[in-house]
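In: coords please:
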Amino acid sequence: MHESFSAIFLDPVILPATHVTGFVILILVLLFLAAIAAGAEVAFFTLTVKDINYLKTREQPGSRQAIQLLDDPDVLLSTLRASKYTLAVAIIIAANYMTHIFLPPLENPYLSFVVNLVGITFLLLLFGEILPKVYARQNNVRLALFAAPIVRVMFSIFRPAASMLTDSNEYSDKKKARKKLLDMDSREFEETVELSMGHTATKEEVDIFRGIMKFGSITVKQIMHPRLDISAMRESWTFPKVREKMLAAGYSRMPVYKANIDEIVGMVYTKDFLPYTEIDDFDWHSLIRPAYFIHQQKLIEDLLHEFQQKRNHFAIVVDEFGGTSGIVTLEDIMEEIIGDIRDEFDEEEMNYRKIDDDNYIFEGKMLINDMCRVMGLSFDTFDEVRGESDSLAGLVLEISGKFPTVNERISYNNFDFTILSIDKLRIGRVKVERSA
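Out: From the prediction side, this is the model:
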């Protein structure tokens, strides 16, 4: 037995120079991949909501791959660990041969084995574990972008084995705990608020606490006014037409575009026109101010800080291709916390009508999140079918897969959507019924 052990692990192996170079390159490559796996394990699972939304705004392939990998965090973590352990075994085997080539064998074969083991273990811990994880904690977004293509390959190779592993991790635990908190029904939430406040909280107080709780995870896309609802002015219009448009719209700020709404060139403020209202040949283009553009995945928490710093109340929302998605205002952000804000100039506009607790009639342009808020539903109720849609009309189109007709009923789980009106290829009113 002693002879077989010595023959396999301890006897020196003499290889040609080309083979030695090949082993060195092989070990370096394996060590690099092991470092990527160890670093990615920290980088991916320390990404905050803000980091993930930042990755969504990047157009490079690595960002999209990183987001796709995070869709299944449990399997991703198991894949990274399986990759790391497999690569470590491969490094140990390759390095064992290398030490026999470069180092003379010791008289005691067991001492030689221990020296090799300690040296290889130190190499693995330092360059394949400690340094990558230290770097990943300080540069998690950068490493996630860099490692995503490599991890994608590892994911494809080791996914079958990783899927069979049941491994809990801090990221998934936090995600599940947060989802459970967000899915908490109104009664449970009210009881929690009452316990924390020490008295019976009013509905308004509960709504404000709920808004604060969700404020840090809401994106601009969820609260913006879609592009179909934007009132804007064309750059080529004459001043009388611009004046007529502003008086009809009744807004304090309006975007200005060239050929279409995707080519916004600036903003105009109603107050700037007051000294010139009687001058028909006035060149109103001198009053155009720069527009403020933001991405639709920006968190409204960050946007609020930017509004405060820049003393701005209005932003143009763009998608990943630079097209105009909608607009968002400071008032929209504040309404997420304290509810609807109406002043003496606002018209009483109801985008929905309540029939009973389970039956409502909504306007098709109403945001899905607003509909869920009115009906007391969780914001992720329709996440599986909503796709990229933000409005109720878009949700109906996603579920139906075609443009519906008037009085057509479309069902999803325990919800029935009945189309009540259609105006110029736009879904008008929709009746939403919730069954028990």
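In: C-alpha from now on. contacts and neighbour counts both.
Out: Fine.
In: So residue 283 sits against residue 239, correct?
Out: Yes - between residue 283 and residue 239 there is a contact under Cα atoms under 8 Å: 6.9 Å.
In: Flag every buried residue along stretch 40-57.
Out: For stretch 40-57, burial by neighbour count (16 or more other Cα atoms under 10 Å) applies to 40-47, 50, 52-57.
In: before we move on, the earlier item: more crowded one of residue 283 and residue 239?
Out: Comparing residue 283 with residue 239 by neighbour count (other Cα atoms under 10 Å), the higher total belongs to residue 239, at 19 against 11.
In: Give me the most central residue, the protein.
Out: In the chain, the C-alpha nearest the mean C-alpha coordinate belongs to residue 53, at 4.0 Å (Cα atoms, centre = their mean).
In: Find the residue closest to it in space, skipping its chain neighbours.
Out: Spatial nearest neighbour of residue 53, excluding adjacent residues (Cα to Cα, 6 or more residues apart in numbering): residue 297 at 5.7 Å.
In: So that neighbour is in contact with residue 217, correct?
Out: No - Residue 297 is beyond contact range of residue 217, at 10.5 Å (criterion: Cα under 8 Å).
In: Between the two, which is the more surrounded one?
Out: With neighbours defined as other Cα under 10 Å, residue 297 and residue 217 compare such that residue 297 has more, 22 against 13.
In: The more buried one belongs to a strand?
Out: No - under the criterion used here (DSSP: H, G, I helix; E, B strand; the rest coil), residue 297 is coil, not part of a strand.
In: what's the spacing between it and residue 27?
Out: Computed with Cα to Cα, to the nearest Å, the distance linking residue 297 and residue 27 is 42 Å.
In: Proceed likewise with the subsequent sequence, for comparison:
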Amino acid sequence: MSDPYPAADSTTPSVNPNRPRHSLLDRLVSLVRREPEDREDIMVVLDAARERELIDADAYSMLKGALAMSEQTAMDVMVPRARMDMLDASESIETLLPQIIETAHSRFPVFEGSKENIIGIVMTKDLLGHMINPDLTLRELVRPAVFIPETKRLNILLQEFRRNRNHIAVVIDEHGGITGMVTLEDVLEQIVGEIEDEYDIEGEKTIFADGNHAWRVMATTEIEVFNETIKTSLPEGEYDTVGGWLAHELGRIPKRGDTVKFEDLQVEVLRADARRALWLRVRRRHLANAFNTKTQGR
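Out: All right, here's what the predicted structure looks like:
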């Protein structure tokens, strides 16, 4: 039987005592002698593998995203309650069809009486039954909703989504109040980046008008294009895109709900993954406020 603890020989890499204890080489040498003990060890291996081109950029990004999931919670990626598209159980399916078609979701939370009272989830495909039976009500199509705390870790949530074949969960705070919702797509985007479909972008356009002196902007929009379209002067620096500027201003990776003000603009992060901002909402504050004041005075 071989010695499980062989003495070092001439083929074993030696560590220079003059080198800093936690240098990259020291860590790599220690890793080949044992299994990684923590996330930092794993990241050293990933960084080294990427540097040696053993894995490509996409694989590297996905692995980093997967590792980051255990530190992220439902609150980090959820759609806030104010932006949730919900259906009122008291409305007829025929009345709700325009909203369903416009938003193009595959699933909707359904509330009764108050938006705090979510009674379940309805799948868009189930609404096809209305064509056969016009008397069918939304209440009859509701499926049970899954409720999760804001603190639910994304890696655990992903396991639950897979195990229960569920694609959506309603997020609640410590008092049981509705704070948002999270979908399987929201979780997977933390690993693979934004999942785009035919409803996400229109050709190569990256800035879309969004109501009262507001725009929906892809974070990859170039600063020059943004300034020309919005008629502003966002500064250029060590970044080329609006998302890069936002990360620079925040001093970290943007998260959903982050807000930054620049001159008369307010920039809010609508969607983000573990690595970057994806979609932003930009509005001109003084014009929007003036419009709201005028409207309230009518």
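In: follow-up on the earlier one: if we only consider the buried residues of stretch 40-57 of the first structure, which is nearest to residue 140 of the first structure?
Out: residue 43 (4.2 Å; Cα to Cα).
In: in the second structure, what residues pair with whichever helix or strand the closest one is part of?
Out: According to DSSP states H and E, residue 43 of the first structure maps onto helix 17-44. Under TM-score structural alignment, there is no match for helix 17-44 of the first structure anywhere in the second structure.
In: next SSE after that helix?
Out: Toward the C-terminus, helix 17-44 of the first structure is succeeded by helix 49-57 as the next helix or strand (DSSP H and E).
In: angle of the next helix or strand after that following helix against helix 49-57?
Out: Downstream of helix 49-57 of the first structure, the next assigned helix or strand under DSSP H and E is helix 61-69. If you take axes from the mean of the first three to the mean of the last three Cα atoms, to 10 degrees, helix 61-69 of the first structure sits at 130 degrees to helix 49-57.
In: which other residues reach helix 61-69 of the first structure?
Out: For helix 61-69 of the first structure, contacts defined as Cα atoms under 8 Å, 6 or more residues apart in numbering pick out 44, 52, 55-56, 58, 76, 144-149, 152.
In: Flag every buried residue along that helix.
Out: Within helix 61-69 of the first structure, the residues scored as buried using 16+ other Cα under 10 Å are 62, 63, 64, 65, 66, 67, 69.
In: Out of these, which comes closest to residue 190 of the first structure?
Out: Within the buried residues of helix 61-69 of the first structure, the smallest distance to residue 190 of the first structure is 34.5 Å, found for residue 67 (Cα to Cα).
In: how about the helices in the stretch 51-200 of the second structure?
Out: Along the stretch 51-200 of the second structure, the segments classed as helices by DSSP state H, counting those that start in this stretch run 57-68, 74-77, 93-103, 129-132, 138-141, 154-164, 184-192.
In: sorry, back to before: hang on, the residue nearest to the centre of the first structure packs against residue 296?
Out: No - judged on Cα under 8 Å, residue 53 of the first structure makes no contact with residue 296 at a distance of 9.5 Å.
In: and the helix holding residue 43 of the first structure with helix 49-57, angle?
Out: Using the same axes, to 10 degrees: helix 17-44 of the first structure against helix 49-57 is 120 degrees.
In: for the first structure, what's the longest helix?
Out: Secondary structure of the first structure per DSSP state H: the longest helix is helix 73-102.
In: what does that helix correspond to over in the second structure?
Out: Alignment note (TM-score structural alignment): helix 73-102 of the first structure is unmatched in the second structure.
In: Tell me which other helices or strands the strand ranked longest in the second structure touches.
Out: In the second structure, assigned by DSSP state E, the strand with the most residues is strand 114-123. Secondary-structure packing of strand 114-123 of the second structure (3 or more Cα pairs under 8 Å, 6 or more residues apart in numbering; DSSP states H and E): strand 107-112.
In: what residues does the strand it packs on touch?
Out: Here strand 107-112 of the second structure makes contact (Cα under 8 Å, 6+ apart) with 85-90, 117-124, 142, 145, 168.
In: Kindly write the ChimeraX command that selects the buried subset of these.
Out: Of the contacts of strand 107-112 of the second structure, the buried ones go into a single ChimeraX selection, burial set by 16+ other Cα under 10 Å:
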select :85,86,87,88,89,118,119,120,121,122,124,142,145,168
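In: and residue 150 of the second structure, what pairs with it in the first structure?
Out: Match for residue 150 of the second structure (TM-score structural alignment): residue 296.
In: Need the nearest residue in space to its match, chain neighbours excluded.
Out: Leaving aside its chain neighbours, residue 296 of the first structure sits nearest to residue 221 (4.8 Å; criterion: Cα to Cα, 6+ apart).
In: residues contacting the one in the second structure that sits across from that neighbour in the alignment?
Out: The alignment partner of residue 221 of the first structure in the second structure, by TM-score structural alignment, is residue 75. Shown in contact with residue 75 of the second structure (Cα under 8 Å, 6+ apart): 150, 151, 171, 180.
In: so how far is residue 92 of the second structure from residue 75 of the second structure?
Out: Counting by Cα to Cα, the gap from residue 75 of the second structure to residue 92 of the second structure is 32 Å.
In: for residue 224 of the second structure, same thing?
Out: 47 Å.
In: In the first structure, what sits opposite residue 111 of the second structure in the alignment?
Out: Checking TM-score structural alignment: residue 111 of the second structure goes with residue 257.
In: Quick one: residues contacting the closest residue to that match other than its chain neighbours.
Out: Using Cα to Cα, 6+ apart and skipping the chain neighbours, the partner closest in space to residue 257 of the first structure is residue 264 (4.0 Å). Applying Cα under 8 Å, 6+ apart to residue 264 of the first structure gives the contacts 255, 256, 257, 258, 291.
In: Select, from those, the two members most distant in space.
Out: The farthest-apart pair in the contacts of residue 264 of the first structure, when distances are taken by Cα to Cα, is 258 and 291, at 13.4 Å.
In: which neighbours do these two share?
Out: Shared contacts of residue 258 of the first structure and residue 291 (Cα under 8 Å, 6+ apart): 264, 265.
In: which secondary structure element contains residue 41 of the second structure?
Out: helix 39-51.
In: which residues touch that helix?
Out: 24, 27, 28, 31, 36, 55, 56, 57, 60, 64, 67.
In: Can you tell me which of these are buried?
Out: Counted by 16+ other Cα under 10 Å, the contacts of helix 39-51 of the second structure give 27, 28, 31, 36, 60, 64, 67 as buried.
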